[in-house]
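In: This is the structure alone, sequence omitted:
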């Protein structure tokens, strides 16, 4: 599933291409991708609207339409691409937004776990308020981490992936961030010292920033808004490297299951 760096990469691409464009038409090919509306109702809310901005909130792409917002969650295999009208190389197309000046915004999804929906200003405010802290924001501080973690005995890796606490950090970057922090992913969140929490904050922020710089991590499905793969997979230190030597200490990278998800770590480097 695309995590914060992948979604941020797509948003930055779209933010250069979409603001000022008008949605001239909407075609929904997979109605099950539309949340909380019929295809006709969804299309009616978008048709004729101008896209004012494109931002990211958590793992979601958010387009401001001037009063309402269009949100896109990519699920596990979703892709959001800008193409020229008439280029028909699309596969697994779920929805198509015709834009002015000969462009289309296309949503593709092989497994169809993604979703598209609209929110009014009031609904957006309520929805946004239920989400956790953005890890690249100024709110993600050691003081905040200390207060939030002090109330939880959940393993720190699982804790970081709770979107009601910290948004956008999924399986890949939780494992990588904790490796950089030198913190065992099995440690209960409330056992971390202030120094360890500072390393967790810095490790998570550093790995997210570097992944954005390299346009995300592609294993199978992720593509940016230009249809290209991310390049960060080659820089992963522990994720998906079970049994391989640690780049830092030469020990063996191990794998365990936490909350139904694979966690990768180096027992020698992480305590």
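Out: Great, that's in hand. Only a predicted model underlies this, so the values are computations on that prediction, with no experimental measurement involved.
In: C-alpha from now on. contacts and neighbour counts both.
Out: Fine.
In: Show the residue spans covered by the helices in the stretch 151-271 of the chain.
Out: Ranges of helices in the stretch 151-271 of the chain, per DSSP state H, counting those that start in this stretch, are 156-160, 171-181, 194-213.
In: for the stretch 1-150 of the chain, same thing?
Out: Counting by DSSP H, counting those that start in this stretch, the helices of the stretch 1-150 of the chain are 4-17, 39-46, 121-129, 142-149.
In: Most tightly packed of the ones you listed?
Out: Greatest average neighbour count among the helices of the stretch 1-150 of the chain goes to helix 4-17 (a mean of 22), per mean count of other Cα atoms under 10 Å.
In: circling back: with residue 235 as the reference, name the closest of the helices of the stretch 1-150 of the chain.
Out: Proximity to residue 235, assessed across these by Cα to Cα, is greatest for helix 4-17 (13.8 Å).
In: and the angle for the closest one with helix 171-181?
Out: 110 degrees (axes from the mean of the first three to the mean of the last three Cα atoms, to 10 degrees).
In: who does helix 4-17 touch, helix- and strand-wise?
Out: Counting contacts by 3 or more Cα pairs under 8 Å, 6 or more residues apart in numbering; DSSP states H and E, helix 4-17 is packed against strand 53-57, strand 60-64, helix 194-213.
In: Tell me which of the ones you listed sits nearest to residue 33.
Out: Nearest of the helices and strands packed on helix 4-17 to residue 33, taken as Cα to Cα: strand 60-64 at 14.4 Å.
In: what inclination does that closest one have with respect to strand 53-57?
Out: 150 degrees.
In: contacts for strand 60-64?
Out: Contact with strand 60-64 is made by 7, 11, 51-56, 69-74, as judged by Cα atoms under 8 Å, 6 or more residues apart in numbering.
In: most surrounded residue in the residues you listed?
Out: Greatest neighbour count in the contacts of strand 60-64, by other Cα atoms under 10 Å, goes to residue 7: 30 neighbours.
In: measure that one to residue 30 for me?
Out: Using Cα to Cα, to the nearest Å, one gets 22 Å for the distance from residue 7 to residue 30.
In: I'd assumed residue 25 was in contact with residue 48.
Out: Yes - between residue 48 and residue 25 there is a contact at 7.5 Å, judged by Cα atoms under 8 Å.
In: Farthest-apart pair in the contacts of strand 60-64, please.
Out: Greatest spatial distance among those (Cα to Cα): 52 and 74, at 20.9 Å.
In: here's the one I want to compare it with:
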């Protein structure tokens, strides 16, 4: 599933082509996504100008003033900028035609994504319970330590809770915990403030590096330009169960936490 860095990469990829451009047409080939596409979506957005492209959690928001086109990439979705002459391929479900002749093309083999007309901003039911953005100033050690003090769940489970902090998916949780030398099984309320400070720094660093690298290339994800992410080449633990730790040589352990596969180093992470 595309995570925060992949979604941010998509936002940055399409932004130069669509900001200040008018939506001239929307072609919906397949309306049966995670939620049915509004039959009036094309009428509601036709003639609207895209003023900016934003991200909230894993949702992309193409702002048009009083409303926004809210896009979620689901499990396998991706956006491309293509010329109007490019024929649609299999699983190309939606085209957003722009006044500059470009098309924002949505491809989604599994159809778990969504296209929603949002007039409620961050008060929308899909957005209003989301936690803080991890790359914002609101996500700091004071905030995370206070939350941890009230929770007995594993620290990995906590930082993957989107009601607490958005976008720290399985890959980035594992990498951040390795970088901060914290065992993913450790109870959140048993971690010292100093170690929480290290974890906040690690989360911000790992996500920033992943965005810089274009996101991790999961089998279903490529960027808006069609280029895969390269952060997977920097994985220290994710997907490396049974291999040697790059830091100490100890065999990396693979376990399951909250139904998610988790790899860590029993020597480096305490």
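Out: The structure has been received and is ready for your questions. Since the structure is predicted, the reported quantities are computational estimates derived from the model, not experimental observations.
In: re earlier: how about JSON lines for the helices of the stretch 1-150 of structure 1, with distance to residue 202 of structure 1 added?
Out: What follows is the helices of the stretch 1-150 of structure 1, written out as JSON lines (distance: least, Cα to Cα, whole Å):
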{"stretch": "helix 4-17", "distance to residue 202 of structure 1": "16"}
{"stretch": "helix 39-46", "distance to residue 202 of structure 1": "40"}
{"stretch": "helix 121-129", "distance to residue 202 of structure 1": "25"}
{"stretch": "helix 142-149", "distance to residue 202 of structure 1": "9"}
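In: Quick check: which of the ones you listed is nearest to residue 108 of structure 1?
Out: Closest of those to residue 108 of structure 1 is helix 4-17, at 13.7 Å (criterion: Cα to Cα).
In: Now for residue 149 of structure 1: which residues touch it?
Out: Residues near residue 149 of structure 1 by Cα under 8 Å, 6+ apart: 189-190.
In: aligned partner of it in structure 2?
Out: By TM-score structural alignment, residue 149 of structure 1 lines up with residue 148 in structure 2.
In: separation between that match and residue 221 of structure 2?
Out: If you measure residue 148 of structure 2 against residue 221 of structure 2 using Cα to Cα, the figure is 33 Å.
In: again, but for residue 101 of structure 2
Out: Applying Cα to Cα to residue 101 of structure 2 and residue 221 of structure 2 gives a distance of 25 Å.
In: Can you pick out the residue with more neighbours from those two?
Out: residue 221 (25 against 13).
In: which residues touch the more buried one?
Out: By Cα under 8 Å, 6+ apart, the contact list for residue 221 of structure 2 reads 1-2, 6, 76-78, 228.
In: and if we set it to 10 Å?
Out: By Cα atoms under 10 Å, 6 or more residues apart in numbering, the residues touching residue 221 of structure 2 are 1-3, 6-7, 73, 75-79, 108, 215, 227-229.
In: Likewise for residue 172 of structure 1?
Out: By Cα under 10 Å, 6+ apart, the contact set of residue 172 of structure 1 is 1-3, 207, 217, 233, 236, 238-240, 262-264.
In: Now do stretch 263-271 of structure 1: distance from first to last residue.
Out: Per Cα to Cα, stretch 263-271 of structure 1 runs 15 Å from first to last residue.
In: and the residue nearest to residue 203 of structure 2 when sequence neighbours are not counted, how many residues sit next to it?
Out: Nearest non-adjacent residue to residue 203 of structure 2, counting by Cα to Cα, 6 or more residues apart in numbering: residue 176, 5.1 Å away. For residue 176 of structure 2, the count of nearby residues is 27 (other Cα under 10 Å).
In: so what corresponds to residue 176 of structure 2 in structure 1?
Out: Under TM-score structural alignment, residue 176 of structure 2 pairs with residue 177 in structure 1.
In: Could you double-check that its match sits in contact with residue 211?
Out: No - in this structure, residue 177 of structure 1 is not within contact of residue 211 by Cα atoms under 10 Å, at 11.2 Å.
In: Which residues are in contact with each of those two?
Out: With Cα under 10 Å, 6+ apart, residue 177 of structure 1 and residue 211 have common neighbours residue 205.
In: related to what we said a few turns ago, let me know which of the helices of the stretch 1-150 of structure 1 is the nearest to residue 115 of structure 1.
Out: Nearest to residue 115 of structure 1 among the helices of the stretch 1-150 of structure 1 is helix 39-46; the distance by Cα to Cα comes to 12.0 Å.
In: Who are the packing partners of that closest one?
Out: Helices and strands touching helix 39-46 of structure 1, by 3 or more Cα pairs under 10 Å, 6 or more residues apart in numbering; DSSP states H and E, are strand 23-28, strand 68-73, strand 93-99, strand 115-120.
In: Residues contacting it, please?
Out: 22-38, 65, 68-70, 95, 97, 116-119.
In: same check, this time on stretch 120-136 of structure 2
Out: Here stretch 120-136 of structure 2 has contacts from 4, 55-59, 61, 63, 66-68, 70, 118, 138-140, 143, 159, 161-168, 200-201, 203-205, 207-208, using Cα under 10 Å, 6+ apart.
In: what do you get if the cut-off is 8 Å, keeping everything else the same?
Out: The contact list for stretch 120-136 of structure 2 (Cα under 8 Å, 6+ apart) reads 56-57, 67-68, 118, 138-139, 162-168, 203-204, 207-208.
In: Quick one: end-to-end length of that stretch, please.
Out: End-to-end distance (Cα to Cα), stretch 120-136 of structure 2: 22 Å.
In: next one: stretch 86-94 of structure 2
Out: Taking Cα to Cα, stretch 86-94 of structure 2 runs 13 Å from one end to the other.
In: Give me the residues contacting it.
Out: When contacts are defined by Cα under 8 Å, 6+ apart, stretch 86-94 of structure 2 is touched by residues 26-31, 105-109.
In: Residue 178 of structure 1 versus residue 238 of structure 1, what's the distance?
Out: Counting by Cα to Cα, the separation of residue 238 of structure 1 from residue 178 of structure 1 is 10 Å.
In: can you check residue 75 of structure 1 too?
Out: As judged by Cα to Cα, residue 75 of structure 1 and residue 178 of structure 1 stand 24 Å apart.
In: which of the two has more neighbours?
Out: In terms of neighbours (other Cα under 10 Å), residue 178 is the more surrounded of residue 75 of structure 1 and residue 178; the figures are 29 against 18.
In: was I right about residue 203 of structure 2 contacting residue 169?
Out: No - taking contacts as Cα under 8 Å, residue 203 of structure 2 lies outside contact range of residue 169: 10.6 Å.
In: Between those two, which is the more surrounded one?
Out: residue 203 (24 against 19).
In: Can you find the partner of that one in structure 1?
Out: Residue pairing (TM-score structural alignment): residue 203 of structure 2 is matched to residue 204 of structure 1.
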